[in-house]
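Participant: Fold the stuff below for me.
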Amino acid sequence: MSKLKVVTIGGGSSYTPELVEGFIKRYQEFPVKELWLVDIAEGKEKLEAVGALAKRMVKKAGVPIDIHLTLDREEALVDADFVTTQIRVGLLEARAKDERIPLKYGVIGQETNGPGGLFKGLRTIPVILDICKDMERLCPNAWLINFSNPAGMVTEAVLRYSNIKKTVGLCNVPVGMRMGVAEMLDVDADRVQIDFAGLNHMVFGLEVYLDGEKITAQVIDKLSSGESYTMKNIVDQGWEPDFIKGLKVLPCPYHRYYFQTNKMLEQEKTDYKDQGTRAEVVMNLEKELFNLYANPDLDIKPPQLEERGGAYYSDAACNLMNSIYNDKRDIQPVNTRNNGAIASIPNDSAVEVNCVITKDGPKPVSVGDLPVAVRGLVQQIKSFERVSAEAAVTGDYQQALLAMTINPLIPSDTIAKEILDEMLEAHKYYLPNFFTSVQS
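Facilitator: The predicted model follows:
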């Protein structure tokens, strides 16, 4: 077997031990020879802590994976086979601003939805596109596996504004939904399959199967009777029973921001008063995690990592890379070019949908059209993603304002402009391309 080189940009992330665990578990099928963990100067301390833990993990497992730590992205990318991106431009301090500022205007402040989603995209997309340019020079045959949020918007930008064709966006929400349904049914998750279709953080479960038998109605009944699933970073508000019965498909946890906007806004206000933004909560979680990582006796992924809202991201990434490398042709929900899978979304746009994973990448499974009850919302968010990606690339103020205004969580163009202007100033340092356009 060939020996693989994997580069993880954002290698100092608290999620990296899960990635390393995934490579260890799959080593016989997916023989990683070199794992390069890359970060920026501000993340050097975390990179060193995570890297030391990674080295202890592979030593304990007895697998010959060479771990390299570097702040030099170009050095790492040379001849890579897979490149994973898990970056947070502006660190958690930027996320705190994304969550705090909109609340001042009576608008939900959330990492990937509404104003927060827009600004995370504005900061992240230019950096990802720079990584793409480096890949074109240094590892043109590598696969780019992105799980930096907002993953759907980032995938849209890579497909439209880079020459990287071998790219896949990844999210842990479908994994969490499948595991949540399995828990509701009290069965092993491997027995549950779900037909996913929609967009990142806007994906629906169209049908649910247990051992190949369709059980969608049974799961809908459980949701309408008070059982539910969510994520660590999204409060479970329950669902109005008749609404869920009328919807007839499974919403993802992020749909609460659109279908329960007032409830979620009030919950955010309460949480902010009691414990600060979610970013500040995560900062405290990360302090605990990195204190654990620094323990020289720790040589496994600590269970506390699952308290982060993005648990299972990295394992899903390992599963995806393994399936591409081995041409497994199994079914996985990923973000990729639509190519006709969802009838009401342009063929060249990014969607989140079940795909057959081959050595040539994901092949979307056609679902026809989405149910009319959810079609319009999905199309509106796709418009938001498209316009946001264009604003990120061009630094066009009017496109950014347009994106902000058409998002369904924003009540008016006036409020959109007020939030936009304050957030632009707050994130000025991380928007050089954009801010130069504003000044000129």
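
Participant: drop to CA atoms for contacts and neighbour counts, all remaining ones
Facilitator: Noted.

Participant: on contacts alone, who are the packing partners of the helix or strand where Phe243 lies?
Facilitator: Assigning secondary structure by DSSP states H and E places Phe243 in helix 241-247. If you count contacts as 3 or more C-alpha pairs under 8 Å, 6 or more residues apart in numbering; DSSP states H and E, helix 241-247 packs onto helix 216-224.

Participant: ok, back up a step: please list the residues outside the helix holding Phe243 that contact it.
Facilitator: Helix 241-247 has contacts (C-alpha atoms under 8 Å, 6 or more residues apart in numbering) with 220-221, 223-226, 373.

Participant: could the residues you listed be laid out in TSV, adding distance to Thr16 and neighbour count?
Facilitator: Formatted as TSV, those follow (distance: C-alpha to C-alpha, whole Å; neighbours: other C-alpha atoms under 10 Å):
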residue	distance to Thr16	neighbour count
Ile220	35	21
Asp221	38	15
Leu223	33	21
Ser224	37	18
Ser225	38	15
Gly226	35	12
Ala373	39	12
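
Participant: what's the closest non-adjacent residue to Val78?
Facilitator: Counting by C-alpha to C-alpha, 6 or more residues apart in numbering, Val78 lies nearest to Leu138, which is 4.8 Å off, once chain neighbours are set aside.

Participant: Could you also give me the structure for this next sequence, so I can compare it with the first?
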Amino acid sequence: MKLTIVGGGGFRVPLVYGALLEKKDRLGLEEVVLHDIDASRLERIGAVLDGLAEEHGERLPFRFTTDLVDAVQDADFVFCAIRVGQLEGRVVDEDVPLGLGVLGQETTGPGGICFALRTIPVMVRLAETMAKHAPNAWLINFTNPAGMVTEAIQQVLGDRAVGICDSPSGLCRRVAAAVGRDPGDLWFDYFGLNHLGWLRGVRDGSGKQLLDGLLEDDARLETFEEGRLFGGEWLRSLAMIPNEYLYYFYYAADTVSAIRSSSAPRGAFLLEQQRAFYAQDGQPGGEALASWRATRHDRERTYMAEARNAAGDESEHEGDANGGYEHEAMAVLEAIALNSRAVLILNTANRSALPFLDERAVVEVPCVVGRAGPVPMAMGQVPSHARALVEMMKDVERTTIDAALLGSRELAVKALSLHPLVPSVNTARAIFDGYRRRLPALQEAFA
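Facilitator: Alright, predicted model coming up:
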């Protein structure tokens, strides 16, 4: 089996390599190729991987390339996690709307739209390269905004493009712990779009509904992030537990105030942190691994910090030894390669999972995954307010995809204007023009 990692110089690649070390014999991995447009980043991450291999006592061979065709040629699976515009672009994504009193966040709101505008054309070119040079490969996409990107590349690769996110599974594991059960013994009724989903039910093998009791127990709700973030009163009003990213919709003004009063948005923090990490090139494997782990600890500690600050939650982000996008990616790869028919929450074409959306709309729902890829499960009707928000955001996503592929300022402004977190058309125009002024790639694409 040949596995290619596009974005192979990315900071989180060691997490994937660590997961691969555990699975290489079971999966029959023969070749791992790391692709990146920046050779120096590949070298830096390669040293970290050497350190992991030394620590593990066994090595999974890998090689580097900056040639995309070489990287994907005859691949069986392609993992992709790229950041078009790098962290400098993220800083702009967050800063421009905040200057106008609007949420500045990486994947939600205007920041997510701008991120998508410059990412989707690059991802479509990757999909076209795969269609030509690796037509039988599966593209497992972690690139954000994951739902929009997956829908765009499915126009080229169809169902062989699968989007993943660790937020839904992380929520499910935390809820399982709160009810004192093993998540493997439970069924999680989760539906929505990427970073816009709700957990509306948890059942055990006998069919007993466990979520109702949890929602009535404030003490147990306080034991996990989403319970503290949203609070028992609001969760009982919804009769569901939202994905953490819905905090930005339900508490938008509070979040904007929290971000603007902080010393720096998270993107600026990560930019300085990772600049320092990548500048330490030349360290041997053990030292590189130690440096990476220290940097990762500070990175994970600040995840969703702006939402926690707005909610008055002073605790740090709860790491998950069984979570992370690397575990989600490996679960999809295993399920397809071994035809295990595992149930995973994924981003894939709707078919008929959510009956109010068309069959090609990419949704985030439980899927049965085997050799034929993900088959989404029917979720039926959903609460009216969730349906309305999903329908609105799907329209925003599709307008953004069209704007990105056509280079249309009119459609980009329309997508921003339709987003419920943008207060007016004039604000949308100001946000887009602010992005164009500060991002040369957008100036060129939207000339």
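
Participant: Which position in the second structure pairs with the residue nearest to Val78 of the first structure?
Facilitator: Superposed on the second structure with TM-score structural alignment, Leu138 of the first structure falls opposite His133.

Participant: distance of the aligned partner of Ala349 of the second structure in the first structure from Ala52 of the first structure?
Facilitator: Matched to the first structure by TM-score structural alignment, Ala349 of the second structure sits across from Arg337. From Arg337 of the first structure across to Ala52 of the first structure, the span is 37 Å (C-alpha to C-alpha, to the nearest Å).

Participant: How about Ser148 of the first structure?
Facilitator: Ser148 of the first structure is 23 Å from Ala52 of the first structure, by C-alpha to C-alpha.

Participant: Looking at those two, which one has more neighbours?
Facilitator: Neighbours were counted for Ser148 of the first structure and for Ala52 using other C-alpha atoms under 10 Å; Ser148 has more, 26 against 19.

Participant: give the contact list for the more buried one.
Facilitator: 85-88, 124, 154.

Participant: just those now: which is nearest Met264 of the first structure?
Facilitator: Arg88 (24.3 Å; C-alpha to C-alpha).

Participant: aligned partner of that closest one in the second structure?
Facilitator: Checking TM-score structural alignment: Arg88 of the first structure goes with Arg83.

Participant: same check, this time on Leu199 of the first structure
Facilitator: That one, Leu199 of the first structure, aligns with Leu193 by TM-score structural alignment.

Participant: Could you double-check that its match lies in contact with Val390?
Facilitator: Yes. Contact criterion C-alpha atoms under 8 Å: Leu193 of the second structure and Val390 qualify, at 6.8 Å.

Participant: The two: which has the busier surroundings?
Facilitator: Leu193 (23 against 20).

Participant: and Gly198 of the first structure, how far is that from Gly395 of the first structure?
Facilitator: On the measure of C-alpha to C-alpha, Gly198 of the first structure and Gly395 of the first structure end up 28 Å apart.

Participant: Name the residue in the two with the higher neighbour count.
Facilitator: Neighbours were counted for Gly198 of the first structure and for Gly395 using other C-alpha under 10 Å; Gly198 has more, 28 against 22.

Participant: so what's the aligned partner of Pro145 of the second structure in the first structure up against?
Facilitator: Per TM-score structural alignment, the equivalent position to Pro145 of the second structure in the first structure is Pro150. Taking C-alpha under 8 Å, 6+ apart, we find Pro150 of the first structure in contact with 112, 117, 120-121, 200.

Participant: what does Asp327 of the first structure give?
Facilitator: 357-360.

Participant: Just the buried ones out of the residues you listed, please.
Facilitator: For these, a burial check counting by 16 or more other C-alpha atoms under 10 Å picks out 357-358.
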